[in-house]
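[1] Predicted model and sequence below, questions to follow.
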Amino acid sequence: MSKSEFVVIGAGLAGAATAWQLAEQGHTVTVLERTTPANEEGSSHGSARIFRYAYPSPLYTSLVVRAKRGWDALEAASGRQLITPTGAVDFGEVRGPSRIARVLEGAGIEHELLSRDEARARFPQIAFDTGVLYHPGAGVLDAITTVETMLELAEATGNAVVRTNWEVASIERRGGGFDVRSTDGTIVTGSKVIVAAGGWLPHLLADLALPSAFLASFPTLEVRQEQAFHVPWREVDVVDGSYPSWPSFIHKRLEFETYGLPGGRDAGFRGQKLAQYNGGPKLPSALDQDGQIRPEMRERIIRYVEDFLPGAIPEPYAETTCLFTNTPNEDFVIDEADGVIVVSACSGHGGKFAPLLGELAADLATGAGTVPDEFRVAQFSAQAASAEFDGAKV
């Protein structure tokens, strides 16, 4: 049996960020990961995730601004570049570029509104179907390197220990603290527990020693096995082993929403990564994933490339799955109940907030701060009762 002040369950982006924040503050932390950090069965694997400021919600844009300060500190502390600038474009009849532009204007974020023809002239590799919002401050973040970096920095303080291949079975309250028990009977104890289990949360929720009232208010979680594809660029203008002149994009139509970004190391720096947002099959939890690509989704993406990406070849050369764990209104859940802090779910758009998620979770755990009311469990039951979910957060 080992003991620390805090036990963090899950070594993805949120869990690693929380451990880094707590360890830097001088607290002892044990991180428990069921396999390995940022493994391919979770939501934080791979080298390519979108970093962007463009949200229709002023709350989320303001939080990206805060998160960027954390990214800058992380890059300075590690000497590693974790976000590569690419710029981003938002378009489509449902996306509402003008609405997002007003949010960015209010936050002081550099941006441009382009007509469809102006956007096509600047980015001929994309066949825009509406006007476009462009903001140059967006980029691509390296998820797995970020996880590794945060855990390395946490361990370097001497305050953090990372245990891999450690699968949690249950949490039990004991003597003012908690016993976290693994499936093989090993026990780790802590004064408080931070659960950043992502797609495993639906499976674990009943075994986390959470109060019944808290569980009754907890939002229904939907786990999706997203389907992502890499298609090659027709012209590869890679500079210094980095990205070509492709921006990331979000294209939101009545038919479905597509997102894309330069694939980076995942794609050998030669292709665009793209997927239908929340287009993968629904799962009860991460335990039910099969890692399989659905042929109908491959065909849908091929048709999308043919219709909207003239700068890419509609022949996927790499494919992968990734878990999204969604709340009904796509808000995050970051809340605390009697010593257990839950930092899930992130509804498929949490990667860009990683350093801030760790800061918010650490503040809840230590009592140093709080989180936006929108992320509290109580707001989900209140909104469900009044049917206020608008589905337009991201």
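    Cool, got the structure.
[2] For the rest of this, base every contact and every neighbour count on C-alpha atoms.
    Will do.
[3] List the buried residues for the biggest helix by length in the chain?
    The longest helix of the chain (DSSP state H) is helix 58-78. The neighbour-count check on helix 58-78 (16 or more other C-alpha atoms under 10 Å) flags 58, 60-65, 67-68, 70-71, 74-75 as buried.
[4] List just the nearest of the residues you listed to Ala156.
    Ala156 has its nearest neighbour among the buried residues of helix 58-78 in Leu74, at 13.6 Å by C-alpha to C-alpha.
[5] Contacts only, for the closest one.
    150, 355 (C-alpha atoms under 8 Å, 6 or more residues apart in numbering).
[6] Thr84 now?
    Contacts of Thr84 (C-alpha under 8 Å, 6+ apart): 139-141.
[7] Most neighbours among the residues you listed, please name it.
    Val140 (26 neighbours; other C-alpha atoms under 10 Å).
[8] and the residue lying closest to it once chain neighbours are set aside, helix, strand or coil?
    Residue nearest to Val140 in three dimensions, not counting chain neighbours: Ile50, with 4.8 Å by C-alpha to C-alpha, 6 or more residues apart in numbering. Three-state call for Ile50 (DSSP: H, G, I helix; E, B strand; the rest coil): strand.
[9] the longest strand in the chain is where?
    strand 222-232 (DSSP state E).
[10] let's bring in a second one:
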Amino acid sequence: MTSAGGGAARRLPRWSEIRPLLRGRPFIADAVERRLSKAHTIADLRAVARRRVPRSVFDYVDGAAEDEIGIGRARDAFRAVEFHPRVLRDVGTVDPSVGVLGRRSALPLVLAPTGFTRMMHHEGEIAVARAAADAGVPYVLSTMGTTSIEDLVRAVPAARTWFQLYLWRDRDASARLVERAIAANVETLILTVDTPVGGARMRDVRNGLTIPPSLSPRTLADMSLHPSWWFNLLTTRPLEFASMASWNGTAEELARRMFDPGVTMKDLAWLRETWPGKLVVKGVQCVEDAVAVVERGADAVVVSNHGGRQLDRAPVPLELLPHVVAAVGGRAEVMVDTGICSGADLVAARALGASAGMVGRAYLYGLMAGGERGVRRALGILHQEATRTLRLLGVPRMEDVGGEHASLRAWNGR
């Protein structure tokens, strides 16, 4: 033993003391589980997803409109939330469940409608619905989905299935979709109203993304980097829209052909008369429109700028949320989407008045990273983060989270 300058005596460590410190992670044979085991946040899942699929597919999910200012502001708003925790509260047991449109949801969470889902992973919407059903949260099938209403309900009868509707130029086709949703006993219909035309999603334009992906010299080269994705695409049923005739072209061209810029409040009134279940209007971006759609029979509104994918620099949903909640005055539920990246964000949305938050990218990162298991991982992460946030706030029940638990402050980017 030696002494260094009168400090602690030094000695050579024994092997018996070093050996317990040499603990590596156990090897996981299953490649998907191995990937997912390293994902501890939604950002981690995003990083895995980026490596698993072609760039054009990842960018379709990850990107937004024009300069992507709107999505950045939406995320910054959640970063600007300041929580106000209380201490010495019994949070040995916490309950993150809430009521959403008359039924219990395990989290204040709805899995948002997303188009072309089997492009992200060949398991597609059915994988998402299975994960949502097991997690106890609603899942919304999109009009632009790659699985039909009937097939989804048949495959996952336990799912809390909602259906999202665009009103097309062909109103008869839209009416037939509504009839099919009624026949399939879909619980809730969501009308998306912020798409008179498609947004300018510049990543898709630059990538030359087509639906389905086309074989070109560029995509053929990409096969060497993502062979499993291409193998699954080419050896499973063709990628096509389940609610419409086949399409070959870009997403922007499809939107221009299908979406109807002439939709008005009269169409909402027609839909309210036609649809017997819960009716939600998604894409509300001002207080006056929120009041108007509720007066015409909407059971809920979603304050949303479409994930920043339509009008860039549109209002920030989280900042608008409290004003809409105040104006609606308990006559309808108010949900919010765009910018939710964590379970803490769900708690923040709830504190600012939302009955639930909608997420799309978060679970799609999981789907791209590992199919159904990846979606389960995403939902598990959100659940873990939400329950931890409740405990640290000193609130044992999500339903008790309110305005006293969080506030918005200026975000300086740090």
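    Looks like it arrived, so ask away. The structure presented is a predicted model; accordingly, all values stated were derived computationally and were not measured.
[11] Give me the TM-score for this pair.
    Once superposed, chain against chain, the TM-score is 0.28 (TM-score structural alignment, normalised by the length of structure 1); 184 aligned residues with a C-alpha RMSD of 7.1 Å.
[12] circling back to that earlier point, please convert the buried residues of helix 58-78 of structure 1 to CSV, extending it with distance to Ala362 of structure 1.
    CSV is the format used below for the buried residues of helix 58-78 of structure 1 (distance: C-alpha to C-alpha, whole Å):
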residue, distance to Ala362 of structure 1
Pro58, 24
Tyr60, 19
Thr61, 21
Ser62, 19
Leu63, 16
Val64, 18
Val65, 19
Ala67, 14
Lys68, 17
Gly70, 14
Trp71, 16
Leu74, 16
Glu75, 20
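[13] Figure out the length between the terminal residues of stretch 105-112 of structure 1.
    Chord length of stretch 105-112 of structure 1, first to last residue, is 10 Å (C-alpha to C-alpha, to the nearest Å).
[14] okay, now the residue nearest to Val140 of structure 1: neighbour count?
    Number of residues near Ile50 of structure 1 (other C-alpha under 10 Å) recorded here: 27.
[15] Pull up the gap between it and Lys273 of structure 1, please.
    10 Å.
[16] which parts of stretch 71-86 of structure 2 are buried?
    Neighbour counts using 16+ other C-alpha under 10 Å place 71-81, 83 of stretch 71-86 of structure 2 among the buried residues.
[17] Identify the farthest-apart pair in those.
    Most distant of the buried residues of stretch 71-86 of structure 2, by C-alpha to C-alpha, are Ile71 and Phe83, 22.1 Å apart.
[18] thinking again about what came up before, and the contacts of Thr84 of structure 1, which is closest to Gly260 of structure 1?
    Val140 (10.5 Å).
[19] From Thr146 of structure 1, how far out is the closest one?
    For Val140 of structure 1, the distance to Thr146 of structure 1 - C-alpha to C-alpha - is 12 Å.
[20] quick one: Leu32 of structure 1 and Val162 touch, right?
    Yes. Counting by C-alpha atoms under 8 Å, Leu32 of structure 1 touches Val162, with 6.3 Å between them.
[21] So between these two, which is more surrounded?
    Leu32 (26 against 20).
[22] Please report how far that one lies from Ala169 of structure 1.
    Taking C-alpha to C-alpha, one finds Leu32 of structure 1 at 11 Å from Ala169 of structure 1.
[23] tell me which strands and helices the longest strand belonging to structure 2 is in contact with?
    As assigned by DSSP E, the longest strand anywhere in structure 2 is strand 278-284. With contacts defined as 3 or more C-alpha pairs under 8 Å, 6 or more residues apart in numbering; DSSP states H and E, strand 278-284 of structure 2 has these neighbours: strand 188-192, strand 300-303.
[24] Of those strands, flag the one that's most buried.
    Most buried of those, by mean neighbour count (mean count of other C-alpha atoms under 10 Å): strand 300-303, with a mean of 28.
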